[in-house]
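**Student:** Sequence and predicted structure, then a few things I'm wondering about:
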Amino acid sequence: MDPTIATLAMTAATTIVGAMATSAWETTRTGVTGLFRRRGAVEQAAIAAQLDQNAALVLRTADPESARRSVTPLWQLQMEDFLSQHPEAAQELQTLLDRIQPQLPQAQENWVMNIVGLGGITVGTMGPGSGVHIHNSSNPARPRPTTGPATTADDARADTNESADR
């Protein structure tokens, strides 16, 4: 599949699912079902029903974000299939997405950074609301070299065994 189409399909899927159970839903539902007119009335009605069922699931579940993560891949496949059969609809879909996206709630982003430091130093970034968890798992009985390859056959075996344990 053309990477541009694949990217558009993924953007469409995340936008469609992100709009479920929000004030942008009616615009999204109407726009998406309108796109599927190219497949005829029966398919258009089936897409409308699928949209309604997925939106109801997101609305009634205790964890809407988990439900969204579950149905997003389904909509990505649906949109990839649609765009592969109707590439002429790409611009209309992009216009719809451009209209919907500003209406969506602003997403919260959470980042996790794992840094492993050898030789007694760890460097990382901090920002507002961030936290640091330090886990010291060094083995003082056998200091590890901080750079370069193992220096003896015993060190090489120890390095291999420790790597396998991780």
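**Tutor:** Perfect, I can see it now.

**Student:** going forward, measure contacts between C-alpha atoms and count neighbours the same way
**Tutor:** Will do.

**Student:** For the helix or strand hosting Gly18, enumerate the helices and strands it packs against.
**Tutor:** Following DSSP states H and E, one finds Gly18 within helix 3-19. Contacts defined by 3 or more C-alpha pairs under 8 Å, 6 or more residues apart in numbering; DSSP states H and E place helix 3-19 against helix 25-35, helix 64-85, helix 90-100.

**Student:** contacting residues around the first one?
**Tutor:** So that's helix 25-35. By C-alpha atoms under 8 Å, 6 or more residues apart in numbering, the residues outside helix 25-35 that reach it are 16, 19, 44-45, 47-48, 51, 89, 92-93, 96, 100.

**Student:** hold the first one in mind and look at this next one:
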Amino acid sequence: MEAELAALAASGATTLVGLMVSETWSQARERVVRFLARGGAGGPVDEELRLSEEELVAARESDDEPAVTDIEAEWRMRLRRALQADPGAAEELRLLLAELAPGVESDTSITVRNSISGGVQNGPVFQGQQFSSLTFHSSGTVPPGQSAGQ
């Protein structure tokens, strides 16, 4: 049972840290506060989450992976203690994770089709939700037979 709780805590921490830097964090944070406060005052937990979020954003901006790992480890231990203190919390955390990160353990597949129109593309084209730390080098030359801006 201990290994199962440790795995659940690890999954929860990974999801929590991932959510902290997502657009859905503001909605998810309230649910996480309620879970971690376990019926008590949520103010201190909310403040800890806010500080972790600030640290995480700063760490990601400066490419400080050890700091990101430390933040995740901190929340993994926090979740593990909560699970050990309350055996009923495991099922509650599983349900919370399923709601907050629905695609993680789902068998559902989604088909996405993208198309690009409107002329010649002489460089990379991106379609997606989140991009960071991408670098592309281009000669800046237009292929023969084409004019720039076509």
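**Tutor:** Yep, it's here. As the structure is a computational prediction, the values presented were derived from the model and not from experiment.

**Student:** circling back to that earlier point, tell me what angle the helix holding Gly18 of structure 1 forms with helix 64-85.
**Tutor:** Helix 3-19 of structure 1 runs at 140 degrees relative to helix 64-85, counting by axes from the mean of the first three to the mean of the last three C-alpha atoms, to 10 degrees.

**Student:** buried set for helix 3-19 of structure 1?
**Tutor:** Neighbour counts over helix 3-19 of structure 1 (16 or more other C-alpha atoms under 10 Å) mark 5-6, 8-10, 12-19 as buried.

**Student:** what's the mean distance for it versus structure 2?
**Tutor:** Helix 3-19 of structure 1, aligned to structure 2 and superposed, deviates on average by 0.7 Å (mean C-alpha distance after the TM-score superposition for structure 1).

**Student:** State the distance from Tyr49 of structure 1 to Ala9 of structure 1.
**Tutor:** Check again: residue 49 of structure 1 is Ala, not Tyr. Distance of Ala49 of structure 1 to Ala9 of structure 1, computed by C-alpha to C-alpha, to the nearest Å: 20 Å.

**Student:** With Arg38 of structure 1 instead?
**Tutor:** In terms of C-alpha to C-alpha, Arg38 of structure 1 sits 17 Å off from Ala9 of structure 1.

**Student:** How about Val32 of structure 1?
**Tutor:** Distance, Val32 of structure 1 to Ala9 of structure 1, using C-alpha to C-alpha: 12 Å.

**Student:** Nearest residue to the middle of structure 2?
**Tutor:** For structure 2, Gly18 is the residue whose C-alpha lies nearest the centre (C-alpha atoms, centre = their mean; 1.9 Å).
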